[in-house]
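Asker: Sequence first, then the predicted structure:
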Amino acid sequence: MASAAELDSPAAPLDTFRHDVRGWLAEHFPATLKGQDNAMSALDGPSEDTPEQAAWKKAMGDKGWGVPAWPKHYGGGGLDKAEVRVLHEEMARVGAWNPIGGMGVMMFGPTLLEYGTEEQKLEHIPAIARGDVRWCQGYSEPGAGSDLASLQMFAEDRGDHYLVNGQKTWTSGGQWADKCFALVRTDKSKKHEGISFLLIDMDAEGVEVKPIRLISGSSPFCETFFTNVKVPKGNLIGREGEGWTIGKRLLQHERSSLSGGGSAARMFAGKPMGALAKEYRGADEAGRVPDQDLRMRIVRHEMDARAFALTLRRAALEARSNQGPSAATSIMKNVGARITQDRAELSIEIMGMNGLGWDGEGFSAEELAQTRTWLWGKAVSIYGGSSEIQNNVIAKRILGMLDHQ
């Protein structure tokens, strides 16, 4: 039996929590789902959940552990950073994955928790925490990509509502989304100060979505048109003219997610690079990849990827103990993009002609998937803010460098 001193030690409550987490996972996580990916966060569209997947999602949503650090009274888990770490460790131990994700969790939810009214939080956060609502992002326009502040989609004040007209492009998952968080112009006489942050129902009259087919063969992005769309005034987040400030904060959350879960997962997805090289290039008498230069490049890549993964973990812990993500997310975004693209290029080189197949006989499903992953990866250094834009952020907000006219 533990002594009174042991029970009062800082580790005791955490040990109890870990024991409780293990018991809960044993009861609610189906063993048949072990090691599966989070289908809810995929950009290839929602798929029909199996009974086991649906039950797992409901259990995590009811518990609030899909968003474990969010406040409990909004449907989150209400856990502190140490408890979140334990939860992640125990889920990883049994091969469990988080079934609740998407842009509501990655970007909009954390932003609304900072800038939304109590009424807006109660309306939207619980549904995000349960995974009931799918969100998309209305930022880029045909003439406002890297220079996002040039956006022209206009929300005209009509008293009790706004009348929205304009176009957005590269709307990720727009064809499947229920709602959209968008940057709109409410004042044409000002650039940054004329932008507001508005929530729009995707099934509202006047919203039209056209998927864009990408070089990889998938269509996760859309052109989205808004024609005389009525949006209630209550869907304005913050005040008119605060959209640029709120939108920049949301981008920090986005970059944190892109450089974290997304990039890190892709880095270690599939076979280890060494095993892939031996499969396609063979091994010498010592069991090594024969090409010494290729061996060294694989080692350097694996070292970079693992060092980056550890840095991401440290940054995530620091963000939870402070005020969320900082401008440092721009560094993480750029490094994550480079390592992700390097891995795809290295894989194609290792596989040779087998890594360049598009269709037909002679290629395995894994080889065809690698071709598409390689092509898709070209966008990693563009979406979420291009590498050039991130370099500007790093120069100005981290290195303190100012423009000299």
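Answerer: Thanks, I have the structure now.

Asker: all contacts plus neighbour counts: C-alpha atoms, from now on.
Answerer: Fine.

Asker: all helices of the stretch 1-150 of the chain, in order?
Answerer: For the stretch 1-150 of the chain, the helices defined by DSSP state H, counting those that start in this stretch cover 4-8, 11-28, 51-63, 81-94, 103, 109-115, 118-130.

Asker: Look up the closest residue to Ser196, ignoring the ones flanking it.
Answerer: Excluding the flanking residues, the one nearest Ser196 by C-alpha to C-alpha, 6 or more residues apart in numbering is Gly243, at 3.7 Å.

Asker: residues in contact with the one you found?
Answerer: When contacts are counted by C-alpha atoms under 8 Å, 6 or more residues apart in numbering, Gly243 touches Leu183, Val184, Glu193, Ile195, Ser196, Phe197, Ile237.

Asker: for comparison:
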Amino acid sequence: MEATGLDADELFRAEIRGWLEQNLTGRFAALRGRGGSGREHEDFEARLEWNRHMAAAGWTCVAWPKEHGGRGLSISQQVIFHEEYARADAPARVNHLGEELLGPTLIAHGTPEQQARFLPRIVAVEELWCQGYSEPGAGSDLAAVSTKAALQDGQWVINGQKVWTSLAQHADWCFVIARTTPGSSRHQGLSYLLVPMDQPGVEVRPILQLTATSEFNEVFFDDARTDAELVVGAEGGGFAVAMATLGFERGVSTLAQQIAFRSELDAVIAAAHRTGAIDDPLLRDRLVEAHMDLEVIRQHALRHLGGEQGHAASVTKLLWSQWHRSLGELAMAVSGPQGLLTAGEPYLLDDLQTLFLFSRADTIYGGSDEIQRNVIAERILGLPREARP
């Protein structure tokens, strides 16, 4: 008799837990805990090999429909997968942007030809992706994009600059929002283009961060080209597709992020015991509050699982970004004066210092807190629009 419901979920949990236990061994054992926010530089090539090992065993793109190479997991099983992956302390995956963002976008909005061209290579981790949204003058305000693209001889010719482009230095392709209708403004006239990175018209410049690493990059397009058919959705209708991508970004995988947050909170609590900060009643109260707030964030996320997240995703982003930034501040509070000193020369940071410095960006990237509050106010609560120039 085929298992159903809770029985099927528990069987699945045992399956993924067992596979991780059996495979995070040997040459992959040293990858436990590697990667993650502020540490994407760690063992990148080895983590790429691990991702391809997962692909060979059918453990990539597990939420995708089976006809597109996924496992077609239920929402509960997707949650279980991400929970068990995080609890196994498995390394951060290098294919997140392709698997969790672009792939679901192509499944929902791409042509059959685009799906056939790109989805199998994402499943196999043969091509890596980056996201070309933010610009120097259009960070969280995506409608202010000024990068332009024009059709010439069957190709889009792209000119402009993107910034804060995560892992562009490793990417084979970039999904780019560009203005394709001359004279258009705001949400109108934008298109969602798929652009190869390995070409003369694309230059990637790493951005040195406070953590002394360079996950983020500037990307310059100088007559870069891509084929005319590599526009996702309608020409000029790219804003809606871009919003769909952001909705997928804030889906089930955010639960794994919260489990990772729990591990960071545990590390902060351990540091508080080690330094004696746990005896300070004010700091102890802050630690208890952090624990309770994280559970609230988890319950909120569980209420809004499945498909494109819509405007409720702005609430989720606002909650976790503020919580994580506060956790970084709490990490320094429990570290005491020692937290002001590097762990080694020339600029070696410990995990709590990296947490503090990188979490300063949480309320900015992926849509700043100010933008999220506007979305919540105007599109969820129905309040008057903010005055715009």
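Answerer: Here it is on my side, so go on. Note that the coordinates shown come from a computational prediction; the quantities given were computed from them, not determined experimentally.

Asker: Fetch the TM-score of the aligned pair.
Answerer: Laid over one another, the chains give 0.87 as their TM-score (TM-score structural alignment, normalised by the length of structure 2), with 384 aligned residues with a C-alpha RMSD of 3.1 Å.

Asker: Could you dump the helices of the stretch 1-150 of structure 1 into CSV with distance to Ser256 of structure 1 and mean neighbour count added?
Answerer: Formatted as CSV, the entries for the helices of the stretch 1-150 of structure 1 read as follows, by distance: least, C-alpha to C-alpha, whole Å; neighbours: other C-alpha atoms under 10 Å:
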stretch, distance to Ser256 of structure 1, mean neighbour count
helix 4-8, 36, 10
helix 11-28, 26, 14
helix 51-63, 23, 18
helix 81-94, 17, 16
helix 103, 12, 23
helix 109-115, 12, 19
helix 118-130, 18, 18
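
Asker: Quick one: closest of those to Gly174 of structure 1.
Answerer: Evaluated over these, closeness to Gly174 of structure 1 peaks at helix 103, with 11.1 Å, by C-alpha to C-alpha.

Asker: which bit of structure 2 covers the closest one?
Answerer: Helix 103 of structure 1 corresponds to residues 97 in structure 2, going by TM-score structural alignment.

Asker: cool, stretch 385-398 of structure 1 as well?
Answerer: Against structure 2, stretch 385-398 of structure 1 falls on residues 367-380 (TM-score structural alignment).

Asker: from the chain's centre, how far out does the matching stretch sit?
Answerer: For stretch 367-380 of structure 2, the distance between its averaged C-alpha position and the chain's averaged C-alpha position is 19 Å (C-alpha atoms, centre = their mean, to the nearest Å).

Asker: Touching, Met153 of structure 1 and Val184? I think so.
Answerer: Yes - Met153 of structure 1 is in contact with Val184 according to C-alpha atoms under 8 Å; the separation is 5.3 Å.

Asker: hmm, back to that, mind putting the helices of the stretch 1-150 of structure 1 in a markdown table, distance to Arg297 of structure 1 included?
Answerer: Written out in a markdown table, the entries for the helices of the stretch 1-150 of structure 1 read as follows (distance: least, C-alpha to C-alpha, whole Å):
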| stretch | distance to Arg297 of structure 1 |
| --- | --- |
| helix 4-8 | 49 |
| helix 11-28 | 40 |
| helix 51-63 | 39 |
| helix 81-94 | 29 |
| helix 103 | 35 |
| helix 109-115 | 38 |
| helix 118-130 | 42 |
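
Asker: Ser216 of structure 1: which of those is closest?
Answerer: When these are ranked by distance to Ser216 of structure 1, counting by C-alpha to C-alpha, first place goes to helix 103 at 21.8 Å.

Asker: Show me what that closest one is packed against.
Answerer: Packed against helix 103 of structure 1 by the contact rule (3 or more C-alpha pairs under 8 Å, 6 or more residues apart in numbering; DSSP states H and E) you find strand 135-138.

Asker: And the next helix or strand past the strand it packs on?
Answerer: strand 154-157 (DSSP states H and E).

Asker: residues in structure 2 aligned with that following strand?
Answerer: Using TM-score structural alignment, the match for strand 154-157 of structure 1 in structure 2 runs over residues 148-151.

Asker: neighbouring contacts of the matching stretch?
Answerer: Trp156, Val157, Ile158, Asn159, Gly160, Ala178, Arg179, Thr180, Ala228.

Asker: Tell me the buried residues in that stretch?
Answerer: If you call a residue buried by 16 or more other C-alpha atoms under 10 Å, then stretch 148-151 of structure 2 has these buried ones: Lys148, Ala149, Ala150.

Asker: tell me the helices in the stretch 251-400 of structure 1, going along the chain?
Answerer: Listed in chain order (using DSSP H, counting those that start in this stretch), the helices of the stretch 251-400 of structure 1 are 263-267, 273-281, 292-321, 329-351, 365-376, 387-393.

Asker: Can you tell me which of the ones you listed is nearest to Asp147 of structure 1?
Answerer: Using C-alpha to C-alpha as the criterion, the shortest distance between Asp147 of structure 1 and these is 9.1 Å, found for helix 387-393.

Asker: circling back to that earlier point, show me how to select, in ChimeraX, the buried members of the contacts of stretch 148-151 of structure 2.
Answerer: In ChimeraX, selecting the buried portion of the contacts of stretch 148-151 of structure 2, with burial taken from 16+ other C-alpha under 10 Å, looks like this:
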select :156,157,158,159,160,178,179,180,228
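
Asker: between the contacts of stretch 148-151 of structure 2, which is closest to Phe216 of structure 2?
Answerer: For these, the closest approach to Phe216 of structure 2 (C-alpha to C-alpha) belongs to Gly160, at 17.2 Å.
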